[in-house]
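Chemist: Task: produce atomic coordinates for the following.
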Amino acid sequence: MLANTPRNPGMPLALDLVEGARANLSAVERRAASLPARRSVKKAWQAAWLVRAIGLIDLTTLAGDDTPARVARLCAKARRPLRPDLTEALGLKAAPTTGAVCVYPTMVAPAVAALAGSGIPVASVATGFPAGLMPLPLRLAEIRYAVAEGAREIDIVITRAHVLGQDWQALYDEIVQMREACGEAHLKAILATGDLKSLRNVHKASMVAMMAGADFIKTSTGKEGVNATLPVGLVMCRAIRAYGEVTGHKVGFKPAGGIASAKEALTWMSLMKEELGNDWLQPDLFRFGASSLLTDIERQIEHFVTGRYSAASHHAIA
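Modeler: Prediction:
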């Protein structure tokens, strides 16, 4: 991850940039609604975009009944997400792999073992996922545990109360400590945007997380009532752009929760291309947090190759 993109070093908390955030809800919604209505890629172009989308997926299992065997099966799918006959039919020189595998901290070691030699990084949620309502020392200890187990990416959750109470210094200080606990592992800050009540809060929280050194900002845990939405994604992309204009640093973006169809993936990729540019169509700077998206992408690619749709069970992950 971020092999070709320098890490975000962060910057001192600049409250003027945070408090100056504005978000016109109706304008944001109109812009977001225009994306699926205007943007459409067909035939070979669509197949190419979908192959690219595979490499952007953080293939995820965050279930209470996860086992090392389930994680091993997920990792096998991450190594070979597209059936060999489809890879051959598309004329791909190399079979694609997913961007990462994302698991709970206790499942990191089995995932690392299952992915040995593949180059696919293991991402771990941490800091009391999904609510984050644990004492800060315990959340930092969980980060260190996941890193020690071999996680190369850490998806942290913020304290929503800091955003709702507009306590930006507390939010900044918290994420700075989490970034330090990550060491060489990259930090993705989950904002849980469905809990933040307004687009202005989303923009402000995005700016503070980036100032504190987040390498990625991420919409959701997937456990909130409302997860990744295009209006929220647009606001977060604009925050990334604003931060880049001030600092010159590139920060990644990860929508997560509820993205299950190839069509949705193409819409999100269009958003990235239009708002941030082609660099954000690479796994260095863009990921999908998803568990079922890969199945539909594979079905759509098979339709392109054969002209027929197959049952989802023909492309089972586990």
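Chemist: from here on, contacts and neighbour counts on C-alpha atoms
Modeler: OK.
Chemist: Tell me which stretches of the stretch 51-200 of the chain form strands.
Modeler: Per DSSP state E, counting those that start in this stretch, the stretch 51-200 of the chain carries strands over the ranges 57-60, 100-103, 122-125, 153-157, 186-190.
Chemist: Just confirm residue 232 is within a helix.
Modeler: Yes - residue state for residue 232 (DSSP: H, G, I helix; E, B strand; the rest coil) corresponds to a helix.
Chemist: Check the gap between it and residue 28 for me.
Modeler: Applying C-alpha to C-alpha, to the nearest Å, the value for residue 232 to residue 28 is 9 Å.
Chemist: Settle it for me: which of the two has more neighbours?
Modeler: residue 232 (23 against 17; other C-alpha atoms under 10 Å).
Chemist: Which residue is the nearest non-sequential neighbour of the more buried one?
Modeler: Closest residue to residue 232 apart from its sequence neighbours, by C-alpha to C-alpha, 6 or more residues apart in numbering: residue 199 at 6.7 Å.
Chemist: Show the contacting residues for the one you found.
Modeler: Counting by C-alpha atoms under 8 Å, 6 or more residues apart in numbering, residue 199 makes contact with 23, 25, 232, 235.
Chemist: likewise residue 107?
Modeler: Counting by C-alpha under 8 Å, 6+ apart, residue 107 has contacts 66, 67, 68, 71.
Chemist: separation between the second one and residue 80?
Modeler: So that's residue 67. From residue 67 to residue 80 the distance is 20 Å (C-alpha to C-alpha).
Chemist: Next, the second sequence, to be compared with the first:
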Amino acid sequence: MAAADLAEVRARALAVLGGEPDDATLRRYLHGIPGVDAVGLEQRAASLATRSIKTSSKAWALDRIVSLIDLTTLEGADTPGKVRSLVAKAVSPDPSDPSTPRVAAVCVYGDLVGVARDALGAAHGDPDDGLVAVAAVATAFPSGRASLAVKLADTADAVAAGADEIDMVIDRGAFLAGRYGEVFEQIAAVRAACERADGTRASLKVILETGELHSYDNVRRASWLAILAGGDFIKTSTGKVSPAATLPVTLSMLEVVRDWHRLTGQRIGVKPAGGIRTSKDAIRYLVTVAETAGEEWLTPHLFRFGASSLANDVLLQRQKLRTGHYSGADYVTID
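Modeler: Predicted coordinates for the structure are as follows:
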């Protein structure tokens, strides 16, 4: 199944590119994509940020945000106890309200995947079914500065430990130097390393680290490159670089997945990560997703928030809404 899956990815890339995914072909294709109108993109993002939601949609929006969050701990001082506490919050975000949805996933370093899996127990599974997945960062996260052999071993270890999702980082130096073929082959190889012994595979999120790409044009090109190479998700950031996720950058990435779907019929996920801290901001992202890619993207297998601190604000707003003690100023404009 692994070989067939990779062959399908390569065949799709060949069909889109019209040739082998080497530097020359990829450069011709990626630089042939129309440039981003930065002013227009930012104006569009600003306009979407002012869209209102109906009063009846407030509770739905807050619950949906919770269900799309990847709770994350990616610190050198992480311990099994800290991961177990994170898992407890993922499974029961608000112990005072059992109706609170579970989050989509917990994201940890590869050596703590087993701890997260064990702690989840029966709550582990597909987030589209209301369960919690385990994601692991890999490929020398966050820098990506390692040999391909090390990156593949990092990925394989996390998958063998039980990771459902792998968050890899692209080699930004190679991308910015125009070595597109190298970046393509690394992503494709990591995708192959996501295969399990039983023939299934972990989902692959490709982190672009948009804060280091310098331009919307580069964000668009990197998004296309990651999808061509087989990424299941494109993700803005590691959370270790500023700026991280922004609405204009996420809008640009959503436009790419929309265009890819129109071209191939395949749906690719998007994950803005870092810097999204309030319910008000998160609702703006929901509106942008619905208006750009479509409402069908508002599910865990197609959209995620990489924003652990966001969960605290969303839970506070849910409590205020449930008890009747909240201020409309806490939300985007309500019709």
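Chemist: Give me the TM-score for this pair.
Modeler: TM-score for the superposed pair, counting by TM-score structural alignment, normalised by the length of the first structure: 0.89. Supporting figures: 295 aligned residues with a C-alpha RMSD of 1.6 Å.
Chemist: ok so, going back, and the strands of the stretch 51-200 of the first structure: which comes nearest residue 240 of the first structure?
Modeler: strand 186-190 (12.9 Å; C-alpha to C-alpha).
Chemist: quick check: the closest one aligns to which part of the second structure?
Modeler: Under TM-score structural alignment, the match for strand 186-190 of the first structure in the second structure covers residues 203-207.
Chemist: Just give me the mean distance for the matching stretch relative to the first structure.
Modeler: Overlaying the first structure shows stretch 203-207 of the second structure at a mean distance of 0.2 Å from the equivalent residues (mean C-alpha distance after the TM-score superposition for the first structure).
Chemist: In the second structure, what residue corresponds to residue 221 of the first structure?
Modeler: By TM-score structural alignment, residue 221 of the first structure lines up with residue 238.
Chemist: Which one of the contacts of residue 107 of the first structure sits in the busiest neighbourhood?
Modeler: Busiest of the contacts of residue 107 of the first structure [other C-alpha under 10 Å] is residue 71, holding 25 neighbours.
Chemist: State the distance from it to residue 57 of the first structure.
Modeler: 16 Å.
Chemist: before we move on, what about residue 114 of the first structure?
Modeler: 18 Å.
Chemist: Neighbour count for these two, which is higher?
Modeler: More crowded of residue 114 of the first structure and residue 57, by other C-alpha under 10 Å: residue 57, with 27 against 19.
Chemist: what does the more buried one align to in the second structure?
Modeler: Using TM-score structural alignment, residue 57 of the first structure sits opposite residue 69 in the second structure.
Chemist: Over to residue 248 of the first structure?
Modeler: Checking TM-score structural alignment: residue 248 of the first structure goes with residue 265.
Chemist: Report the contact partners of whatever residue of the first structure lines up with residue 168 of the second structure.
Modeler: When the first structure is aligned by TM-score structural alignment, residue 168 of the second structure is paired with residue 156. Neighbour list for residue 156 of the first structure: 125, 126, 127, 129, 178, 187, 188, 189, 190 [criterion: C-alpha under 8 Å, 6+ apart].
Chemist: which one of those is nearest residue 92 of the first structure?
Modeler: residue 188 (30.8 Å).
Chemist: Would you agree the closest one is in contact with residue 216?
Modeler: Yes - proximity of residue 188 of the first structure to residue 216 meets the contact threshold set by C-alpha atoms under 8 Å, at 4.5 Å.
Chemist: just to revisit the earlier point, out of the strands of the stretch 51-200 of the first structure, which comes closest to residue 144 of the first structure?
Modeler: strand 153-157 (9.7 Å).
Chemist: neighbours around residue 9 of the first structure, how many?
Modeler: Neighbour number of residue 9 of the first structure under other C-alpha under 10 Å is 14.
Chemist: residues contacting it?
Modeler: residue 213.
Chemist: Let me know the helix or strand that it is in.
Modeler: Mapping residue 9 of the first structure onto the secondary structure by DSSP states H and E places it in no helix or strand at all.
Chemist: residues touching the residue most central in space within the first structure, list them.
Modeler: Nearest to the mean C-alpha position of the first structure, counting by C-alpha atoms, centre = their mean, stands residue 254 at 2.7 Å. Contacts here follow C-alpha under 8 Å, 6+ apart; on that basis residue 254 of the first structure touches 216, 217, 218, 219, 286, 287, 288, 289.
Chemist: what do you get for residue 58 of the first structure?
Modeler: Here residue 58 of the first structure is in contact with 98, 99, 100, 101, 102, 123, 287, 288, 289, 290 (criterion: C-alpha under 8 Å, 6+ apart).
Chemist: let's go with 7 Å and repeat that
Modeler: 98, 99, 100, 101, 102, 287, 288, 289, 290 (C-alpha atoms under 7 Å, 6 or more residues apart in numbering).
Chemist: list the contacts for residue 175 of the first structure?
Modeler: Contacts of residue 175 of the first structure by C-alpha under 7 Å, 6+ apart are 209, 212.
Chemist: before we move on, what about the one 4 residues further on?
Modeler: When contacts are counted by C-alpha under 7 Å, 6+ apart, residue 179 of the first structure is found next to 187, 213.
Chemist: Please repeat the previous calculation with a cut-off of 10 Å.
Modeler: When contacts are counted by C-alpha atoms under 10 Å, 6 or more residues apart in numbering, residue 179 of the first structure touches 9-10, 140, 143, 154, 156, 173, 185-189, 212-215.
Chemist: go on, residue 207 of the second structure?
Modeler: 137, 141-142, 144, 167-172, 222-223, 226, 231, 233-238, 271-273.
Chemist: Residue 178 of the first structure versus the aligned residue in the first structure for residue 138 of the second structure, what's the distance?
Modeler: Applying TM-score structural alignment, one finds that residue 138 of the second structure aligns to residue 126 in the first structure. Computed as C-alpha to C-alpha, the residue 126 of the first structure to residue 178 of the first structure distance reads 10 Å.
Chemist: out of those two, which sits in the busier spot?
Modeler: Of the pair residue 126 of the first structure and residue 178, residue 178 is the one with more neighbours under other C-alpha under 10 Å, namely 30 against 24.
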